[in-house]
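# missing the sequence, but the structure's below:
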């Protein structure tokens, strides 16, 4: 299958420097860099975010939960987790009415045992149009399958997963609804149907629309999502938040309008979340990029948190870009301190 790229982002597909260097840096952009020993479980990413009434989370791969370095970082640094691909439709319901919750359940159960919140990603992801058994269904049967899938998954995790990306990546770069089995059979109305079904299945859950390439409101795709949210809000369709995936191939890919885009979505009366953040690069440039992204979120009161898409660089879906906050050994990178300093500084200035 051919998949269009956005800043190194390939559809929905995520399958799968040292302390001396940090201490030697005087500044990260406008933010001072603490030495490597400054962060602790009490002052790390999740704890600092929580002190601001927000979360700082990570995407978690169930298969990594036996790695003590990986789980140590999870416990120390993050107060929210997202099961990385374990809640995608094909993973959870590979055959009709046959559900497989074990992998996702490992992440959810561990998070709850450690007091972390859980985001559910990939409930309906039309950009990954590969749920083979759906392809054989009629329009009416597709609608029934959509509702049944949402109801079963949210009912299973009711009270355990507080936020759901109900639909992810439903729009093309042109701003039109992405062709998919769902769109082709049900038309764009499937988006509304999905959100209404999710609210009925778990009235307490926060319901988000999530996408990549919507970080600049001047682009057609971002404007289409903005119009969708505005329409849903005006008609009482249940939507509580918008997720900006924010996969950036480099620091230079972060649009200058990023903060204004967050504020514009928030002005519609929904929360905004940075849901799948990673930034390719290293050193000072990468650190400043993380500082800018986190600062843009913290500066908007309705931007409730940030999730990085993985823990260490080796866990990333694009590990060749070294896009995360910890290196292969689990050592904090300058990027870590860029993110941490942004939350601390914004407590005073933002």
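Yes, it's here. Keep in mind that what you see is a predicted model, and the values were worked out from it rather than measured.
# CA atoms for contacts and neighbours, from now on please.
Noted.
# With adjacent residues omitted, what lies nearest to residue 120?
residue 164 (4.5 Å; CA to CA, 6 or more residues apart in numbering).
# The one helix or strand residue 265 maps to - contacts with which helices or strands?
Using DSSP states H and E, residue 265 maps to helix 258-266. Counting contacts by 3 or more CA pairs under 8 Å, 6 or more residues apart in numbering; DSSP states H and E, helix 258-266 is packed against strand 271-279, helix 283-298.
# show me where the stretch 101-250 of the chain has helices.
Ranges of helices in the stretch 101-250 of the chain, per DSSP state H, counting those that start in this stretch, are 102-113, 139-156, 181-186, 189-201, 220-235.
# Quick one: residues in contact with the last one.
Outside helix 220-235, the residues that touch it by CA atoms under 8 Å, 6 or more residues apart in numbering are 171-176, 192, 213-217, 238-239, 265, 268-269.
# residues of that helix that come out buried?
220-226, 229-230, 232-233 (16 or more other CA atoms under 10 Å).
# got it, and the longest one?
Within helix 139-156, the residues that qualify as buried by neighbour count (16+ other CA under 10 Å) are 142-143, 145-147, 149-154.
# take a look at this one as well, against the first:
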């Protein structure tokens, strides 16, 4: 996702005008700074073999000691914000700048984190020299040089790549967006892009990354038709990334499961790549946000998604199209919000259900111990989690996500 694009602002204003908030709100005692230091998303993810990541990591954020502390404490994967995009890496033809990317990779290696390569090509961030190329063969040569130089440098260090991002129109239904690569190479340009990327690093997993498919059925079908065609022709693609930038409400229950199953049938993985939740800043903001994080992460894990990344983790470094929204799991002062504890609970419950140890009661107890939930609400939370675990155990994720209602739990 490229920040500050007027297209996205218009897109989500339009969506905001039509979306309906389906979650029921109730009175909430404002959350205090509950202690997240003893709860780690990373630890729970590791127990279940899950990649849990923070995207949108600008290397400059590492100068912030608190950011640099929490990032590896809570996540086992990271990905850059814009630093891998063409105009940042090769601003002039033949002149590559890896300074910022190297800093991210070195940080990840020091903290035993995976790194995802985000943004080999996209509709934005192309340098002027590149877009002056109008001959298809010259563009293929430029892509080959760029991909080979970048991917070979990070081979074995960046294990998966968002090769192409946001290739369709905003709401779908109009086919591939006529971006620069489309205009020069034609409507089958993605097949060429993936083949060049595969040749540059045959061991890397290659993903196509798209927005809003969890909301819009027409766009969802367009993406599936494109990917299934690539697979049928033997184009080296390994997975689909769902950006999952959510506004006001979650996707309909069951949609993520349907998406995952459709791509599993093609032999592909599905990842959540840029999740955040943008809500109007009313009194119920934090509780509603926690519910959405719970719903999406719980269903994603139950559906078999093993790679979940958020578009950052602290509101200190966030961008939103809704004035006053606070889309991430930690506030601007690095205090964990209810969304953090809901996400941790989803991971913890998943480890219980997958027989890796623990119980729903243990999950509830941990949340009470850390001060995330009041002691008096422990039995209610335990019962909710137990019911959700039973549903998950029988494969009924659609029911499970409704079992836990964060607006019925009095949070500190």
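Noted; the coordinates are in hand. Only a predicted model underlies this, so the values are computations on that prediction, with no experimental measurement involved.
# on that earlier part again, between the helix holding residue 265 of the first structure and strand 271-279, how many degrees?
With axes from the mean of the first three to the mean of the last three CA atoms, to 10 degrees defining the directions, helix 258-266 of the first structure sits at 150 degrees from strand 271-279.
# Would you mind getting the average deviation of helix 258-266 of the first structure from the second structure?
By mean CA distance after the TM-score superposition for the first structure, the fitted helix 258-266 of the first structure averages 2.6 Å away from its aligned residues in the second structure.
# what range in the second structure matches that helix?
Aligned by TM-score structural alignment, helix 258-266 of the first structure falls on residues 256-264 of the second structure.
# Same question for that stretch: list its buried residues.
256-257, 259-261, 263.
# for stretch 55-65 of the second structure, same thing?
Here stretch 55-65 of the second structure shows 55-59, 62 as buried, counting by 16+ other CA under 10 Å.
# and if you look at stretch 94-111 of the second structure?
Quick answer for stretch 94-111 of the second structure (16+ other CA under 10 Å): 96-97, 100-101, 104-105, 107-108.
# counterpart of residue 290 of the first structure in the second structure?
Using TM-score structural alignment as the criterion, residue 290 of the first structure maps onto residue 293 of the second structure.
# Please disregard the earlier target; I meant residue 169 of the first structure.
Matched to the second structure by TM-score structural alignment, residue 169 of the first structure sits across from residue 166.
# ok, now how distant is that match from residue 93 of the second structure?
Counting by CA to CA, to the nearest Å, the separation of residue 166 of the second structure from residue 93 of the second structure is 24 Å.
# same thing with residue 140 of the second structure?
From residue 140 of the second structure across to residue 93 of the second structure, the span is 14 Å (CA to CA).
# same question, residue 75 of the second structure
35 Å.
# Have a look at the two and say which one is more surrounded.
Of the pair residue 75 of the second structure and residue 93, residue 75 is the one with more neighbours under other CA atoms under 10 Å, namely 24 against 13.
# how about the equivalent of that one over in the first structure, what does it touch?
Using TM-score structural alignment as the criterion, residue 75 of the second structure maps onto residue 78 of the first structure. Counting by CA under 8 Å, 6+ apart, residue 78 of the first structure touches 44-47, 55-58, 116.
# Enumerate every residue touching the counterpart of residue 121 of the second structure in the first structure.
Per TM-score structural alignment, the equivalent position to residue 121 of the second structure in the first structure is residue 124. By CA under 8 Å, 6+ apart, the contact set of residue 124 of the first structure is 88-89, 165-168, 194.
# Same check for those, but in the second structure.
Retained in the second structure (both residues aligned by TM-score structural alignment, their matches' CA atoms under 8 Å) from the contacts of residue 124 of the first structure: 88-89, 166-168.
# Please, where are all the strands along the first structure?
5-6, 9-10, 27-28, 31-32, 55-60, 80-83, 117-120, 163-168, 206-211, 241-244, 247-248, 271-279, 303-308 (DSSP state E).
# With distance to residue 255 of the first structure added, can I get those strands in CSV?
Converted to CSV, the strands of the first structure look like this (distance: least, CA to CA, whole Å):
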stretch, distance to residue 255 of the first structure
strand 5-6, 13
strand 9-10, 15
strand 27-28, 19
strand 31-32, 20
strand 55-60, 22
strand 80-83, 25
strand 117-120, 26
strand 163-168, 21
strand 206-211, 16
strand 241-244, 13
strand 247-248, 10
strand 271-279, 13
strand 303-308, 17
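# Would you mind saying which of those strands lies nearest residue 345 of the first structure?
Checking these against residue 345 of the first structure by CA to CA gives strand 31-32 as the closest, at 7.6 Å.
# Give the aligned range of that closest one in the second structure.
Counting by TM-score structural alignment, strand 31-32 of the first structure has no counterpart in the second structure.
# circling back to that earlier point, which one of the helices of the stretch 101-250 of the first structure lies closest to residue 22 of the first structure?
helix 102-113 (30.1 Å).
# what stretch of the second structure does that closest one fall on?
Using TM-score structural alignment, helix 102-113 of the first structure corresponds to residues 99-110 of the second structure.
# Looking for the alignment partner of residue 155 of the second structure in the first structure.
Residue 155 of the second structure maps onto residue 158 in the first structure, by TM-score structural alignment.
# Count residues in the vicinity of residue 332 of the first structure, would you?
22.
# mind checking what it lines up with in the second structure?
Matched to the second structure by TM-score structural alignment, residue 332 of the first structure sits across from residue 336.
# that older thread, gap between the match of residue 290 of the first structure and residue 300 of the second structure?
11 Å.
# Equivalent analysis for residue 207 of the second structure, please.
Going from residue 207 of the second structure to residue 300 of the second structure by CA to CA gives 17 Å.
# now residue 45 of the second structure
Applying CA to CA to residue 45 of the second structure and residue 300 of the second structure gives a distance of 13 Å.
# same question, residue 149 of the second structure
34 Å.
# now the buried residues of helix 139-156 of the first structure as TSV including distance to residue 254 of the first structure?
Formatted as TSV, those follow (distance: CA to CA, whole Å):
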residue	distance to residue 254 of the first structure
142	38
143	38
145	38
146	35
147	36
149	35
150	33
151	37
152	38
153	34
154	34
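# what's the closest of those residues to residue 184 of the first structure?
Using CA to CA, the buried residues of helix 139-156 of the first structure come closest to residue 184 of the first structure at residue 142, 10.3 Å.
# tell me the contacts of that closest one?
Residues near residue 142 of the first structure by CA under 8 Å, 6+ apart: 134, 182, 185-186.
# Just give me the closest of those residues to residue 21 of the first structure.
Distance to residue 21 of the first structure across the contacts of residue 142 of the first structure (CA to CA) is lowest for residue 182, with 49.8 Å.
# This completes my enquiry, with thanks.
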